[in-house]
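>>> Just to be clear, the model below is a prediction. Sequence and coordinates:
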Amino acid sequence: MQYAPHTPLPASAPNGVTAGIDWASADHACCVVDAAGKVVKRFTVNHTGTGLTELTRRLAKAGVAEVAIERGDGPIVEALLAADLTVVVISPNQVKNLRSRYGAAGNKDDRFDAFVLADTLRTDRARLRPLTPDSPATTTLRSTVRARRDLVAHRVAVCNQLRAHLATAFPAAVGLFADLDSPISLAFLTRFDCQDRADWLSERRLAAWLASVGYCGRKTPAALLAHLKAAPHGATGADGTTRAHITRALLAVLTSLVEQIKTLEAQISEQLALHADAQTFTSLPRSGTVRAARLLAEIGDCRARFPDPASLACLAGVAPSTRQSGKHKSVAFRWAVNKQLRDAVCDFAADSRRANPWAAKLYADAIARGKDHPHATRILARAWLYVIWHCWQDGVAYDPAKHGALQALLRQDQQAAA
């Protein structure tokens, strides 16, 4: 297919003026320049509803139709878009390098950065693209997915803290079940939170308790009791009682995190099912629900943002950064990326090789060339993004029967088997 068209900025700014905004948590510095690069207005507004209203009013009064800013989301961007202003995002890394264009010191100053943004929008129009926001459905899904990921990180941290605590307070509880944060493990620790309570257990009592909570695991009551008896003895008496308070406190936090993660996963499932692009991402091998939602949320639904697969791969950080000067050429890891997108794409790619022969071969070939696991995963992720981009641009599901490289590999395997 042809690469997606992008909407460029007009050759000259409407009304001959451009604006730059250096945003902050408390206030925002704004600068307006004319067609010659001369400052015609400077002002600062507070980060409040009244302040944002004043910002759009003063920009309109100055004849501004285009605004450059360092971020592409948040209340200030929503206010600018609601006022029918064209928003152009210039990343902080670009602004840092652009400061040297206007002075050798390179000092950071909010008022100066606002001028740099406004003047860059005036002079570098051919290389800049207007911001096209994602749909509300995608924005909401992104917020939910990222919130879940943050809670998962908290769950892992609390689980590690509980494991470290149990190593001295009640070692037998560690490794009793497959996961320390599993429902059966949390239920066991709620009922038997110290060594003294666990010592009361016999095989018959343990079997009765397991039946009462509906345990249907692979371990028999005898095997579980043997684990409890073989483990180092934990704290007992007054010391055990004191440590049990800590156990219960950590359990309360961990249980709450597990419940809230499940709640967010249910919301993600519902939001994904209602999204217009859901089929493209749920059709990918081993994408599941949460993984597909992460890919969709981080890539978005604005096709103009990624006019070709290379632009998507670069933002995801799976394309290397090449520097060349004279005879010297270096290929390095790409740092200036969307880390959320890179994590989502690499997480999907790493697991896709278990269900897709083409992905498995790409990964294996990279390992055979001496690449480590993260590097091989990024190589596979870059290849997947070219496939995903075409499906995403066409709004179709991934079909293995139409994946040329996969089908060619399958034919080779059939011929070799014959």
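Yes, it's here. Residues are numbered from 1 along each chain as shown.

>>> all contacts plus neighbour counts: C-alpha atoms, from now on.
OK.

>>> Am I right that T18 sits in a strand?
Yes: T18 forms part of a strand when assessed by DSSP: H, G, I helix; E, B strand; the rest coil.

>>> Put this next to the first one:
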Amino acid sequence: MYSIGIDWADAKHDLCILAENGTVHSAFEISNDQHGFDLLRKRLGRLNAPFRINIERTDGLLVDWLVRNGHAVYLTPPLALHHRRPRRSKTDQSDAYLLAHLLRIGETECRPLARRSDLVEYLRQLLRAYDSILQEQRRFGNRLIYLLKLYYPAALKAFCQPYRLIAMSFLERYPTPEAAQRVTLDELRQFLRDEKYRGQKLDLKVLELYDILQAPAPKADVQAGSVIHVQMLIPVLRHIYRSRRDLEKQIVHAFQGHPDAAMWLTIPGAQRLTAARLLAWIGDDRARFSTANVLQATAGTVPVTRRSGKSKSVEFRTACSHKIRKAVDDLSRQSVKKSNWARAYYDAQIERGHGAARAYRALGNRWLSIIWKLWQTQQAYDEKIHRANRAMHGQLQLTK
């Protein structure tokens, strides 16, 4: 059995092939194009024994090509590779060798690459785009908040999220504090109606905004440049906001088209976007996680034990799938509002002196144990069955 390590790069890839006894069979590089892939096909075809391939990433043209050609592909997380790399030693060739070596010795961090359906891959791509949009909204939103603090703090008091559509429309209609102070009650009422305001009673909101805008406030000596900057940001933020809403619809539509969607939606607190994230990052390859503990370790909800001589430490797990961890954390925070036992479990963690983050992580760990079983059997979650099982085993239960 040959073990092959591939160090991925944008323009070329370095490969190292180890024989079963650990000696280097060959080392070479290929270009990241069809010519390089054809060369790789020829080199692999010359091997006189089965082989496995270890790589650092889960996507890209090379990974697609390897999977499409039926090769056994394994994944080693970049952080795990970093921890095993000799200090001050980093070359593409040495990383390719290390990847092959870790695969040959059976390193536990080398896991088979999950075989995802096309729909799950499409959902993952949409979620990456969505996360990118969220990041851009935060970036430009923070810039808008910074500028308003310089000359227009009343707008921030009136609208705590100035990157929302109604707030940006207000800033366009009343771009300066002076313009806002000239507004009348009737004009404010008409503005809210134009924006289809659906909050608290309209008249109360009008009075609240009017009092904020009329309150005395310090003036900026020069504000014209900041006003122009804000007006430039508004169309960008408006486009980002609408793109985000469109992406949400596409994500939900793709999620609902998957056979596993109904199962995910039965979990208390798994709103559609959270459920879509769980499906996308956990996937639909039932062989990917052989046990619940493997899934929990991948999500980083269980600690890692380190031993050295007589010393032993239990530490927070940093090498994990941060996307799964975030999705599970979201589920934990939402489930305490929807599930009695989840609320009780979280409260018990707090009573033991744990902080909120650790309590949610512990709850997420419990959820993953349940999710793994549902995921394997494709059964819907039933709160009554789970509460009965917990009572049977003498575990914490919250009665109605």
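Thanks, I have the structure now. In this text the structure is predicted, and so the values were computed from the model without any measurement.

>>> Post the TM-score for the overlay when you can.
The TM-score (TM-score structural alignment, normalised by the length of the second structure) is 0.90; 393 aligned residues with a CA RMSD of 2.5 Å.

>>> Would you state the helices of the stretch 301-400 of the second structure in chain order?
All helices of the stretch 301-400 of the second structure, identified by DSSP state H, counting those that start in this stretch, fall at 322-335, 340-351, 356-377, 383-392.

>>> Looking at the ones you listed, which one is packed in the most?
With neighbours taken as mean count of other CA atoms under 10 Å, the helices of the stretch 301-400 of the second structure reach their highest mean count in helix 322-335, at a mean of 21.

>>> now the angle between helix 356-377 and it, please.
Counting by axes from the mean of the first three to the mean of the last three CA atoms, to 10 degrees, helix 322-335 of the second structure lies at 100 degrees to helix 356-377.

>>> about what we covered before: as JSON lines, the helices of the stretch 301-400 of the second structure with distance to D7 of the second structure would be great.
Below are these laid out as JSON lines (distance: least, CA to CA, whole Å):
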{"stretch": "helix 322-335", "distance to D7 of the second structure": "22"}
{"stretch": "helix 340-351", "distance to D7 of the second structure": "43"}
{"stretch": "helix 356-377", "distance to D7 of the second structure": "32"}
{"stretch": "helix 383-392", "distance to D7 of the second structure": "45"}
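
>>> With respect to T184 of the second structure, which of the ones you listed lies nearest?
Closest to T184 of the second structure of the helices of the stretch 301-400 of the second structure is helix 322-335 (CA to CA; 41.5 Å).

>>> Can you name every helix or strand that that closest one contacts?
Taking 3 or more CA pairs under 8 Å, 6 or more residues apart in numbering; DSSP states H and E as contact, the helices and strands that helix 322-335 of the second structure lies on are helix 272-282, helix 292-299, helix 340-351, helix 356-377.

>>> Which residue range of the first structure does it align onto?
Alignment of helix 322-335 of the second structure against the first structure: residues 339-352, by TM-score structural alignment.

>>> N356 of the first structure versus the closest residue to K339 of the first structure other than its chain neighbours, what's the distance?
Sequence neighbours aside, A316 is the residue nearest to K339 of the first structure in space, at 7.0 Å (criterion: CA to CA, 6 or more residues apart in numbering). Separation of A316 of the first structure from N356 of the first structure (CA to CA, to the nearest Å): 21 Å.

>>> if you count what's nearby, which of the two comes out ahead?
More crowded of A316 of the first structure and N356, by other CA atoms under 10 Å: A316, with 28 against 15.

>>> corresponding residue for the more buried one in the second structure?
Alignment note: A316 of the first structure maps to A299 in the second structure; criterion TM-score structural alignment.

>>> and if you look at T56 of the first structure?
T56 of the first structure maps onto R41 of the second structure when the alignment is built from TM-score structural alignment.

>>> In a helix, that match, correct?
Yes: remark: R41 of the second structure belongs to a helix, assigned using three-state DSSP.

>>> what's the average distance of the match of helix 322-335 of the second structure to the second structure?
When the second structure is superposed, stretch 339-352 of the first structure averages 1.1 Å from its matched positions, counting by mean CA distance after the TM-score superposition for the first structure.

>>> How about the most centrally placed residue in the second structure: what's its closest non-neighbour residue?
Geometric centre of the second structure, nearest residue: K323, 3.4 Å, by CA atoms, centre = their mean. Leaving aside its chain neighbours, K323 of the second structure sits nearest to W281 (6.7 Å; criterion: CA to CA, 6+ apart).

>>> again with S117 of the second structure
D284 (7.0 Å).

>>> who touches the one you found in this structure?
Counting by CA atoms under 8 Å, 6 or more residues apart in numbering, D284 of the second structure makes contact with 116-117, 120, 260.

>>> same deal with A287 of the second structure?
Neighbouring residues of A287 of the second structure by CA under 8 Å, 6+ apart: A114.

>>> what residue of the first structure takes the place of it?
Residue pairing (TM-score structural alignment): A287 of the second structure is matched to A304 of the first structure.

>>> That match belongs to a strand, doesn't it?
No: according to three-state DSSP, A304 of the first structure belongs to no strand; its state is helix.

>>> Need the residue in the first structure that's farthest from the chain's center.
The centre of the first structure is farthest from one residue, R204, which by CA atoms, centre = their mean lies 47.6 Å away.

>>> need the helices for the stretch 151-300 of the first structure, in chain order.
Counting by DSSP H, counting those that start in this stretch, the stretch 151-300 of the first structure has helices at residues 183-191, 195-199, 203-212, 221-230, 237-273, 278-282, 290-299.
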